[in-house]
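Participant: sharing a sequence plus its predicted fold:
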Amino acid sequence: MALTMSGLITSCAETPESSGQPHDFHPKVVLDDFLLIEGDGWSGSLTYLNYNEPEEEFSIPVNLGVGREGSVLKLALSYPDEPSADEVAEIEIYDEGRSMNGAEVISRDEEEGSIDIHTQAECQDNNRAAECLTIYELSATKMTISKRVTYDGETESFRRNYYEFSRPAPTL
């Protein structure tokens, strides 16, 4: 979910004091936030901006299975057209839920049946110092993970990659 101007105004207008939150209020996540996406049957695509000239977006199919191993969320990504790229990514939560994989949790919004989490961290992109914003949009049947990059000294961000998955609704 992209940050909208109304969201920016609302978040600026609401201070911890006016919202009843303590002064040290900080968005937090817990591993259970990811219960919505656990399981198999996810299929979708990865769209990414190629690092080589010309910098164009490419899309490839990808399948996903999500599970836990202790306190670590495991994302098993398989690329049918590029099996050598198959991988297991991990999500770990630190600092009492204030960071994920070394990135600061800057927002967490929960609506009926979905959770949106935004993290931000300094990073390197294409051998350049940058700020990376990762946006997780999670529900039981749809999930996206998007990475936006802003190079140091620049104000414009761009989308480096975007995972989009869906799966059938669970049967009850």
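Facilitator: It's in.
Participant: please count neighbours and contacts with C-alpha atoms only from this point.
Facilitator: OK.
Participant: where do the helices sit along this protein?
Facilitator: 5-13, 16-19 (DSSP state H).
Participant: check contacts around the residue positioned nearest the centre of the chain.
Facilitator: What sits nearest the mean C-alpha location of the chain, by CA atoms, centre = their mean, is Y136, with 2.9 Å. Contacts of Y136 were listed using CA atoms under 8 Å, 6 or more residues apart in numbering, and they are M1, I115, D116, I117, H118, M143, T144, I145, S146.
Participant: now those: which count as buried?
Facilitator: For those, a burial check counting by 16 or more other CA atoms under 10 Å picks out I115, D116, I117, H118, M143, T144, I145, S146.
Participant: what's the separation between the last one and Y163?
Facilitator: Relative to Y163, S146 is positioned 6 Å away (CA to CA, to the nearest Å).
Participant: surely W42 meets P61?
Facilitator: No - W42 is beyond contact range of P61, at 11.1 Å (criterion: CA atoms under 8 Å).
Participant: ends of stretch 85-105, how far apart?
Facilitator: 28 Å.
Participant: could you do stretch 106-120 as well?
Facilitator: So stretch 106-120: terminal residues 7 Å apart, CA to CA.
Participant: ok, and for it, which residues are buried?
Facilitator: Buried residues in stretch 106-120, counted by 16+ other CA under 10 Å: I106, S107, R108, S114, I115, D116, I117, H118, T119, Q120.
Participant: put this beside the first:
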Amino acid sequence: MKACVTSLALIAVTACATTSTDVAPRVTSDDLALVDGAGWTGTLVYRDYSPPYGDVTLQAEVDVSVTSDGLLLDMRYPGEPSANSTDMLSVATDGSRLGGDPVVARKEDQGEVRITTRAPCEDDDKPAICEHIYTFSKARFGLRKTVKFDGSSDTFQRNAYTFTR
């Protein structure tokens, strides 16, 4: 009888441990709150779609507002004010999607949160897999997009915003 109870307890502990590690990664309201506010300055580096496909760097600024739908980004480019824009980075109510794509990874390290999304996309009129890496902290905010074309083993960076305050 004692062996039976011990076995059942071991099975129960194993089942609970298995269930807790199967939790899907999520973005939280606390993650978003880290980057809320004005005064972010930095750069946008993007890969040009035209030959020779080099990287272009622009100065960039952003004010971030947390809304019920996600993050409202007021983007400014001091050297190219005609490119200024306001964008919404949407977050699913349950935190399973960011920018419309599924959250596939979440990592926290020393006050910084890194969220990764991945989904099929189209880049340069070709089918691909796009991965977005978002970095949230009180002092750093980053948005990076990488692309891997279907049938290719190579991944390249399409663009990266890097901000500090």
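Facilitator: Sure thing, it's come through. Remember, it's a predicted structure, so these values are computed and weren't measured experimentally.
Participant: rewinding a little: what is the nearest of the contacts of Y136 of the first structure to F158 of the first structure?
Facilitator: Here the nearest of the contacts of Y136 of the first structure to F158 of the first structure, counting by CA to CA, is S146; it sits at 10.5 Å.
Participant: aligned partner of the closest one in the second structure?
Facilitator: Matched to the second structure by TM-score structural alignment, S146 of the first structure sits across from R144.
Participant: swap in G113 of the first structure?
Facilitator: Here G113 of the first structure is matched to G111 in the second structure, going by TM-score structural alignment.
Participant: assess the claim that that match and A139 are in contact.
Facilitator: No - here G111 of the second structure lies out of contact with A139, judged by CA under 8 Å, at a distance of 9.5 Å.
Participant: count of neighbours near L73 of the second structure?
Facilitator: Using other CA atoms under 10 Å, L73 of the second structure is surrounded by 20 other residues.
Participant: got it, and P80 of the first structure?
Facilitator: Residues near P80 of the first structure, counting by other CA under 10 Å, number 13.
Participant: and for Y161 of the second structure?
Facilitator: Residues contacting Y161 of the second structure under the criterion other CA under 10 Å number 23.
Participant: can you check L34 of the second structure too?
Facilitator: Using other CA under 10 Å, L34 of the second structure has 19 other residues around it.
Participant: and the one 5 residues further on, by the same measure?
Facilitator: Residues lying near G39 of the second structure (other CA under 10 Å) number 13.
Participant: same question for R68 of the first structure.
Facilitator: Neighbours around R68 of the first structure, by other CA under 10 Å: 16.
Participant: report the contact partners of the residue mapped onto it from the second structure.
Facilitator: Counting by TM-score structural alignment, R68 of the first structure corresponds to V66 in the second structure. V66 of the second structure sits next to L32, A33, D36, L72 when contact means CA under 8 Å, 6+ apart.
Participant: determine which two of the residues you listed are furthest apart.
Facilitator: Using CA to CA, the contacts of V66 of the second structure reach their maximum pairwise distance at A33 and L72, which is 12.0 Å.
Participant: of the two, which one has the most company?
Facilitator: In this view A33 of the second structure and L72 are compared by other CA under 10 Å, and L72 has more residues nearby, 19 against 16.
Participant: please name the nearest non-neighbouring residue to that one.
Facilitator: Counting by CA to CA, 6 or more residues apart in numbering, L72 of the second structure lies nearest to M88, which is 4.6 Å off, once chain neighbours are set aside.
Participant: what lines up with that neighbour in the first structure?
Facilitator: Using TM-score structural alignment, M88 of the second structure pairs with E90 in the first structure.
Participant: then H132 of the second structure?
Facilitator: In the first structure, H132 of the second structure lands on T134 (TM-score structural alignment).
Participant: what's the answer for D101 of the second structure, then?
Facilitator: That one, D101 of the second structure, aligns with A103 by TM-score structural alignment.
Participant: ok, the closest residue in space to that match that isn't next to it in sequence to L133 of the first structure distance?
Facilitator: Once flanking residues are discounted, A103 of the first structure sits nearest to A121: 4.8 Å by CA to CA, 6+ apart. Remark: distance between A121 of the first structure and L133 of the first structure (CA to CA) = 7 Å.
Participant: quick one: which of these two has more around it?
Facilitator: The neighbour comparison of A121 of the first structure against L133 (other CA under 10 Å) goes to L133, with 23 against 19.
Participant: nice, that's everything, thank you.
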